[in-house]
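Engineer: Curious how this folds, go ahead:
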Amino acid sequence: MATTLTSKGQVTIPKQIRSALGLEPGSAVEFAVNQMGEVVIHKARVGAEAKPDRFARVRGKADVEWRTDELMLLLRGED
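Structural biologist: As a prediction, this is how the structure comes out:
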């Protein structure tokens, strides 16, 4: 099954594939490239089915308050 890529990088997922995956308008999909270089499309998992975001549990947890000038000095070193 072939489809054409638009100038915006969009493609139409063929009806046979949408039906097989249970995709409806507004459905979220995930793309991946397997070890053989093939593109794989999955219906995205939502809610309890979704993989946990590996950064979610630490987001907003930093307790170090850096001042910009102190951080820049640390990153750049002393001149």
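Engineer: contacts and neighbour counts: CA atoms only from here.
Structural biologist: OK.
Engineer: Return the set of buried residues in the helix or strand harbouring residue 19.
Structural biologist: Assigned by DSSP states H and E, residue 19 belongs to helix 15-21. Residues of helix 15-21 include none that count as buried (16 or more other Cα atoms under 10 Å).
Engineer: going on from it, what's the next piece of helix or strand?
Structural biologist: Immediately after helix 15-21, counting by DSSP H and E, sits strand 29-33.
Engineer: Residues contacting that next one, please?
Structural biologist: 39, 40, 41, 42, 43, 44 (Cα atoms under 8 Å, 6 or more residues apart in numbering).
Engineer: did I read that right, the third one in a helix?
Structural biologist: No: counting by DSSP: H, G, I helix; E, B strand; the rest coil, residue 41 is not part of a helix but strand.
Engineer: here's the other one to compare against:
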Amino acid sequence: MTDATTLTSKGQVTVPREIRQRMGLEPGDKMTFSLLSDGTLVVRPKLRRVTDLAGLLHKPGRAPVLLEDMTVDLSADDIAS
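Structural biologist: Sure, this is the predicted structure:
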């Protein structure tokens, strides 16, 4: 797949629609750029790390739950239902 795009004076490019769709990119997503020794440019979506999500579900007035407290031992019967 080869699509041409233009570099703006601000250093911006538009990622072609088909590539955005195939990579699952949405507005606001971040990407990483790596330049290999042979001149190849590799572009990857920057995936979130679990630590980036810390505090996302926190509700004011509610005590945080420690990771150790989240561990659940599911039996085979629990998983099947």
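Engineer: For the aligned partner of residue 7 of the second structure in the first structure, which non-adjacent residue is spatially closest?
Structural biologist: For residue 7 of the second structure, the aligned position in the first structure is residue 5, judged by TM-score structural alignment. The shortest distance from residue 5 of the first structure to any residue other than its chain neighbours is 5.1 Å, reached at residue 11 (Cα to Cα, 6 or more residues apart in numbering).
Engineer: Does the one you found belong to a helix, a strand or coil?
Structural biologist: Classification of residue 11 of the first structure by three-state DSSP places it in coil.
Engineer: So which bit of the second structure is the helix holding residue 19 of the first structure matched to?
Structural biologist: Matched against the second structure by TM-score structural alignment, helix 15-21 of the first structure falls on residues 17-23.
Engineer: mean shift of the matching stretch relative to the first structure?
Structural biologist: Its matched residues in the first structure lie on average 0.9 Å from stretch 17-23 of the second structure after superposition (mean Cα distance after the TM-score superposition for the first structure).
Engineer: any idea how far the residue most central in space within the first structure is from residue 46 of the first structure?
Structural biologist: Taking Cα atoms, centre = their mean, the centroid of the first structure lies closest to residue 30, which sits 7.8 Å from it. Distance of residue 30 of the first structure to residue 46 of the first structure, given as Cα to Cα, to the nearest Å: 11 Å.
Engineer: One more: residue 23 of the first structure?
Structural biologist: Look at residue 23 of the first structure and residue 46 of the first structure: by Cα to Cα, they are 13 Å apart.
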